[in-house]
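Asker: this one's sequence-less:
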C-alpha cells in the first residue's frame, strides 16, 4: 500500500483487515501511522466541533490522549480502560463516549457518527472527514502536528498462564505502595496508577509504563512511552524490567528495547 500511495500521489492509504472491522492508515508520504496516534488525530478533529467530548482508550495506548494540548484546550476527557475490543465497546457505551479507540485498530464510533460497533468503513470515513476539515494540511502534516513521543513496541516476557495473574497482582501492589508512600520512580514523583487492566504507572513528566497479563498466551505485556526523552522511555522500561526480574516465573522476552 505504501508503494501505491507514493506511485499515485494519494492523500492517504486505507487498508482493512479480513472481517472489515479495522482500518490501517498510511499517510501521503508512505509512512504508517499507528492506530493509537490516528485516534489522537481523530480525537483532535472531533473535539474541535464537539467540545468536552468523552473518549475511551485501552491501557496500551499513547499518553497523548491525556497530555495533548489541543485535546486539553478542547475540554476532551479520556478514560483508560481494559484492552480488548469487547471491553472498549462496552465502556464507550457506559460512558456515552463519542468514540472508543483500541490500539489494535478497533474504533467504536457512537451516534451521531456510528452505531457503537467497530466498523473499518466508518473509521475510514471519519479519517476522510478529518482531512476534508483540514484542507490546508496533509495526513502527514496532521501527524507531525502531534507532540513527539518515544514509545516501545509491545514486549512480552514469558510467564505461565497459571502464574501470570499472580505476578501482575504483586507488581500492582508494589507500585501502588510506592505511590502511596510518596516514593519516586525513574527519579520522579508518581503522578497516577491505573489498575483496571494490570498496572499503568505514570510519572510527573508523563512517562508511563504498563505491565499486564496477556489475554491469549502464556506471557505478560510490557509497554512504555515518554513524551519527554528517549532516555526516560528506556529508564521506565529498565525500572519495570528490574521488578519483573525478581519474579522467578517471568522468563525471556520476545523482544526488548
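Answerer: Received, thanks. Fair warning: this is a prediction, and the values are worked out from it, not measured in the lab.

Asker: could you use CA atoms for every contact and neighbour count after this?
Answerer: OK.

Asker: contacting residues around stretch 189-208?
Answerer: Stretch 189-208 is contacted from outside by 59, 63, 67, 80-83, 168-169, 171-172, 175-176, 179, 182-185, 188, 209-213, 224-228, 232-233, 236, using C-alpha atoms under 8 Å, 6 or more residues apart in numbering.

Asker: please repeat the previous calculation with a cut-off of 6 Å.
Answerer: 82, 172, 179, 188, 209, 210, 211, 212, 224, 225, 226 (C-alpha atoms under 6 Å, 6 or more residues apart in numbering).

Asker: and what of stretch 156-164?
Answerer: So stretch 156-164 is contacted by 213, 218, 219, 220, 221, 249, 250, 251, 252, 253, 254 (C-alpha under 6 Å, 6+ apart).

Asker: secondary structure element holding residue 129?
Answerer: Assigned by DSSP states H and E, residue 129 belongs to helix 120-132.

Asker: identify the residues contacting residue 93.
Answerer: So residue 93 contacts nothing (C-alpha under 6 Å, 6+ apart).

Asker: okay, one more to line up with it:
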C-alpha cells in the first residue's frame, strides 16, 4: 500500500489516502509521501468502512491492510477491484524500469511490526472490554503518563484504540468484527525492542480483564 501511495502521490500532489487502523504508521511518516504533500486518515477496519469513508472524504485511494484497495476517480470507480489494483502495480513498475518490486519495497523505511494477534474474548463482552481499555489509555494520556518509557503523542479511537508514542511506535487494541476475539497489532519505526515494549504494556493491561483469554499467537 505504501509503495502504491508513493507512486500515486508523486503524480497527485496533496493526495488524500484513507487506511484502516491496523495499517503501518509509514502512511503518516514516510518522507516521500511528506515530500509530495500527501495526507492520510486512519479509519475503521473493514472493507465496507474503508470504501464508504474514502468516498465521503474524497480520498484518492483507500487502503485496507487485508488487501482491499479502493481507487476512486480518476484512478478507478471506488470499489475494491483486483484488476485495477494489479494495473496500478504494473503502472508503478513501468514508471520504475530500473527497479524490481522487491527493490521498491526495500526502499521503504524499515519498521518492526507484529503479526495480527488475537486473544479470545466473547462476542457478548468484547466491546465492553475494549471500551474499558480505551478509557484506561485516555486517562494515562490525560495525566501525562508514559507508556514503554515514552509520552503518548496521540490516541486514535475510531475503532478501539491506537496508542501512538513520541517516536512513532504504536499499539492497537480493537474488537474483531466477526470473531469472539480482540485484535492486537504493534509497530515501531525505531527498534524491535520498542515494538516489544509497547506490546508488553498492552498485554499487561489486557491481563487485568478476566474476559480476555489466550492469544492465537504472540511475539
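Answerer: Nice, I can see it. Since this is a predicted model, take the numbers as computed values, not measurements.

Asker: where do the helices sit along structure 2?
Answerer: 2-11, 26-29, 31-35, 47-57, 82-94, 101-106, 126-142, 192-206 (DSSP state H).

Asker: dump those helices to a markdown table, plus distance to residue 66 of structure 2.
Answerer: Output for these, formatted as a markdown table (distance: least, C-alpha to C-alpha, whole Å):
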| stretch | distance to residue 66 of structure 2 |
| --- | --- |
| helix 2-11 | 14 |
| helix 26-29 | 15 |
| helix 31-35 | 21 |
| helix 47-57 | 9 |
| helix 82-94 | 13 |
| helix 101-106 | 17 |
| helix 126-142 | 22 |
| helix 192-206 | 21 |
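
Asker: picking up where we left off before, in the contacts of stretch 156-164 of structure 1, which residue is surrounded by the most others?
Answerer: Most neighbours among the contacts of stretch 156-164 of structure 1, by other C-alpha atoms under 10 Å: residue 220, with 29 neighbours.

Asker: need the nearest residue in space to the counterpart of that residue in structure 2, chain neighbours excluded.
Answerer: Under the alignment (TM-score structural alignment), residue 220 of structure 1 pairs with residue 182 in structure 2. Sequence neighbours aside, residue 175 is the residue nearest to residue 182 of structure 2 in space, at 4.4 Å (criterion: C-alpha to C-alpha, 6 or more residues apart in numbering).

Asker: list the buried residues for stretch 182-189 of structure 1?
Answerer: 185, 186, 189 (16 or more other C-alpha atoms under 10 Å).

Asker: which one of those residues sits closest to residue 50 of structure 1?
Answerer: Residue 50 of structure 1 lies nearest to residue 189 out of those, by C-alpha to C-alpha, at 33.9 Å.

Asker: which one in structure 2 is aligned with the closest one?
Answerer: Under the alignment (TM-score structural alignment), residue 189 of structure 1 pairs with residue 151 of structure 2.

Asker: what do you get for residue 122 of structure 1?
Answerer: Using TM-score structural alignment, the partner of residue 122 of structure 1 in structure 2 is residue 84.

Asker: count of neighbours near the closest residue to its match other than its chain neighbours?
Answerer: Excluding its sequence neighbours, the residue lying closest to residue 84 of structure 2 (C-alpha to C-alpha, 6+ apart) is residue 76, at 6.8 Å. Look at residue 76 of structure 2: counted by other C-alpha under 10 Å, it has 16 neighbours.

Asker: could you measure from residue 76 of structure 2 over to residue 69 of structure 2?
Answerer: 10 Å (C-alpha to C-alpha, to the nearest Å).

Asker: tell me, what's touching those two both at once?
Answerer: Applying C-alpha under 6 Å, 6+ apart, one finds that no residue jointly contacts residue 76 of structure 2 and residue 69.

Asker: residues touching the residue nearest the centre of structure 2, list them.
Answerer: Per C-alpha atoms, centre = their mean, the C-alpha nearest to the average position across structure 2 is that of residue 23, at 2.0 Å. Residues in contact with residue 23 of structure 2 (C-alpha under 6 Å, 6+ apart) are residue 65.

Asker: what residue in structure 1 is paired with it?
Answerer: In structure 1, residue 23 of structure 2 lines up with residue 61, judged by TM-score structural alignment.

Asker: switch the buried residues of stretch 182-189 of structure 1 over to a markdown table; also include distance to residue 49 of structure 1.
Answerer: Shown next, in a markdown table, are the buried residues of stretch 182-189 of structure 1 (distance: C-alpha to C-alpha, whole Å):
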| residue | distance to residue 49 of structure 1 |
| --- | --- |
| 185 | 38 |
| 186 | 38 |
| 189 | 35 |
